[in-house]
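Enquirer: coords below, sequence missing:
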């Protein structure tokens, strides 16, 4: 029944499947230090989850050439992947259990992240989860990042699923807004932002481990304007 009612789940990565924010902070801090700028944690938290070009423009200004922006972003991502390879990653509570459960039910799944594809592949490889997804959508594949809905719509198109038959799992306000603009139900996990900033989602939980067995089926039946779900 579950596989028939739920057609696709689209997962954000950082803050949903893993918490690699400390690695990102270290990588950005070292990269911006080379540019003569000290990155504070407040700025990092405010920009976390955005595309690299957006973050670089925020911290260094918008006067850099596209080539320079690309080089700075590439240097940061090399540092990030080196940290993943050297120190490893652990999944957030409930993440792997849900990925395997949905996979067993035959539910198509995608990762939709602002991260570069190499980062997504590195993280999924570290988790042993590469085979659980039918497609990946990375930040470099779309012109506009979240809250623009293009990345979610692209994932749905690749899976051959209508947007209204998708459930998005997010941890950031921009991702929640992107899901809503795409016409998709949204489950938000309050790992990186307080619950009140995720209130536009259909359901907000502290952890994926808190979800009941029928959580995604309940989300799949959502209609626009329904009262937010609760119970976890």
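Expert: Noted; the coordinates are in hand. Just so it is clear, the model here is predicted, and its values are computed rather than measured.
Enquirer: please make it C-alpha for all contacts and neighbour counts, starting now.
Expert: OK.
Enquirer: need the contact partners of the longest helix that the chain contains.
Expert: Criterion DSSP state H: the longest helix present in the chain is helix 66-87. Applying Cα atoms under 8 Å, 6 or more residues apart in numbering, the external contacts of helix 66-87 come out as 23-24, 26-28, 30-31, 52-53, 56, 119, 122-123, 126.
Enquirer: flag every buried residue along it.
Expert: For helix 66-87, the neighbour count (16 or more other Cα atoms under 10 Å) marks 69, 72-73, 76-77, 79-81, 83-84 as buried.
Enquirer: just flag the most distant two among those residues.
Expert: 69 and 84 (22.8 Å; Cα to Cα).
Enquirer: if we can go back for a sec, only the buried residues of the helix or strand following the longest helix of the chain, if you could.
Expert: Note on helix 66-87: by DSSP states H and E, the next helix or strand toward the C-terminus is helix 95-104. Buried positions in helix 95-104, judged by neighbour count with 16+ other Cα under 10 Å: 95-96, 98-99, 102-103.
Enquirer: after helix 95-104, which helix or strand is next?
Expert: Defined by DSSP H and E, the subsequent element after helix 95-104 is strand 109-112.
Enquirer: list the helices and strands that next one packs on?
Expert: On a contact count with 3 or more Cα pairs under 8 Å, 6 or more residues apart in numbering; DSSP states H and E, strand 109-112 meets strand 8-11, strand 135-137, helix 150-159.
Enquirer: so residue 107 sits against residue 6, correct?
Expert: Yes - counting by Cα atoms under 8 Å, residue 107 touches residue 6, with 6.9 Å between them.
Enquirer: surely residue 111 meets residue 8?
Expert: No - with contacts counted by Cα under 8 Å, residue 111 stays clear of residue 8, the gap being 11.1 Å.
Enquirer: residue farthest from the centroid of this structure?
Expert: residue 36 (29.6 Å; Cα atoms, centre = their mean).
Enquirer: here comes the other one, which I'd like you to weigh against the first:
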């Protein structure tokens, strides 16, 4: 039997474990439209690795620059959060290759979640995607107050797993998340890369 090459694996949630781009875009867009200004999907897709506060700040800057209109950022944060939580269990679905890998590790290798989303959002998404039972350690921006690319989320996840950060594998789908993992001293794999997905397939049978 091949030895698993990492001491622990930390999974991002949105776009990695679960397919949630529609969920988050719809919530952000509805919150913006409630103030009279929507966003395009192309604009959102370029920034979906940002946490809620950073994304809202980016939209507010662009709206002010382009339309001279001031968004109420706090109202948008609160409204988008409420909408996301309300619909996550209906809309979130697992990302098959990553969810399959997580299931193959659960109970055999220490695994955790490390997410830029807030704890209520993450728990609702994991529940909706049928993945909540796999993880005892869930770390979010609510725990650290510092979003990726800051390494705090991943560092705390490794600490709670009792794992050496240099022996942790992080699975991510955003540039911010990959940067955070590397800053935490971890091995970062980009699940947008088909070659990485092939490597995961090979690790499932250890």
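Expert: Nice, I can see it. None of the values given here were measured: they were computed from a predicted structure.
Enquirer: superposed, what's their TM-score?
Expert: The TM-score (TM-score structural alignment, normalised by the length of the second structure) is 0.85; 198 aligned residues with a Cα RMSD of 2.5 Å.
Enquirer: follow-up on the earlier one: what lines up against the residue farthest from the centre of the first structure once you look at the second structure?
Expert: When the second structure is aligned by TM-score structural alignment, residue 36 of the first structure is paired with residue 36.
Enquirer: for residue 189 of the first structure, see how far away residue 161 of the first structure is.
Expert: Distance, residue 161 of the first structure to residue 189 of the first structure, by Cα to Cα, to the nearest Å: 24 Å.
Enquirer: those two: who's more crowded?
Expert: Neighbours were counted for residue 161 of the first structure and for residue 189 using other Cα atoms under 10 Å; residue 189 has more, 23 against 15.
Enquirer: is the more buried one in contact with residue 211, as I believe?
Expert: No - assessed by Cα under 8 Å, residue 189 of the first structure is found out of contact with residue 211, at 10.4 Å.
Enquirer: any shared contact partners between those two?
Expert: Contacts common to residue 189 of the first structure and residue 211, judged by Cα under 8 Å, 6+ apart, are residue 205.
Enquirer: how about the secondary structure of the aligned partner of residue 169 of the second structure in the first structure?
Expert: Residue 169 of the second structure maps onto residue 167 in the first structure when the alignment is built from TM-score structural alignment. Counting by DSSP: H, G, I helix; E, B strand; the rest coil, the backbone at residue 167 of the first structure sits in strand.
Enquirer: quick check: residue 26 of the second structure vs residue 45 of the second structure, distance?
Expert: Counting by Cα to Cα - residue 26 of the second structure and residue 45 of the second structure are separated by 12 Å.
Enquirer: so which of these two has more stuff around it?
Expert: Each of residue 26 of the second structure and residue 45 has its neighbours counted (other Cα under 10 Å); residue 26 has more, 17 against 11.
Enquirer: quick one: contacts of the helix or strand hosting residue 44 of the first structure?
Expert: Assigned by DSSP H and E, residue 44 of the first structure belongs to helix 41-47. Helix 41-47 of the first structure has contacts (Cα under 8 Å, 6+ apart) with 25, 55.
Enquirer: which elements pack onto the helix or strand just after that helix?
Expert: Once the chain leaves helix 41-47 of the first structure, the next helix or strand it forms, by DSSP H and E, is helix 52-60. Counting by 3+ Cα pairs under 8 Å, 6+ apart, the packing neighbours recorded for helix 52-60 of the first structure are helix 66-87.
Enquirer: mind telling me what residue 90 of the first structure corresponds to in the second structure?
Expert: By TM-score structural alignment, residue 90 of the first structure lines up with residue 93.
Enquirer: number of residues surrounding the closest residue to its match other than its chain neighbours?
Expert: Once flanking residues are discounted, residue 93 of the second structure sits nearest to residue 129: 4.3 Å by Cα to Cα, 6 or more residues apart in numbering. Neighbour count for residue 129 of the second structure, taken as other Cα under 10 Å: 22.
Enquirer: do the same with residue 150 of the first structure
Expert: Count around residue 150 of the first structure with other Cα under 10 Å applied: 19.
Enquirer: cool, and residue 2 of the second structure?
Expert: Residue 2 of the second structure: 7 neighbours (other Cα under 10 Å).
Enquirer: so it, which state does it fall into?
Expert: coil.
Enquirer: what's the spacing between the equivalent of residue 80 of the first structure over in the second structure and residue 129 of the second structure?
Expert: By TM-score structural alignment, residue 80 of the first structure lines up with residue 84 in the second structure. Computed as Cα to Cα, the residue 84 of the second structure to residue 129 of the second structure distance reads 14 Å.
Enquirer: again, but for residue 72 of the second structure
Expert: 32 Å.
Enquirer: repeat for residue 150 of the second structure
Expert: With the distance defined as Cα to Cα, residue 150 of the second structure ends up 27 Å from residue 129 of the second structure.
Enquirer: could you do residue 180 of the second structure as well?
Expert: 25 Å.
Enquirer: do residue 74 of the second structure as well
Expert: 28 Å.
Enquirer: tell me who's in contact with the nearest residue to residue 93 of the first structure once chain neighbours are set aside.
Expert: Among residues not flanking residue 93 of the first structure along the chain, residue 209 sits closest, at 5.5 Å (Cα to Cα, 6+ apart). Going by Cα under 8 Å, 6+ apart, residue 209 of the first structure touches 93-95.
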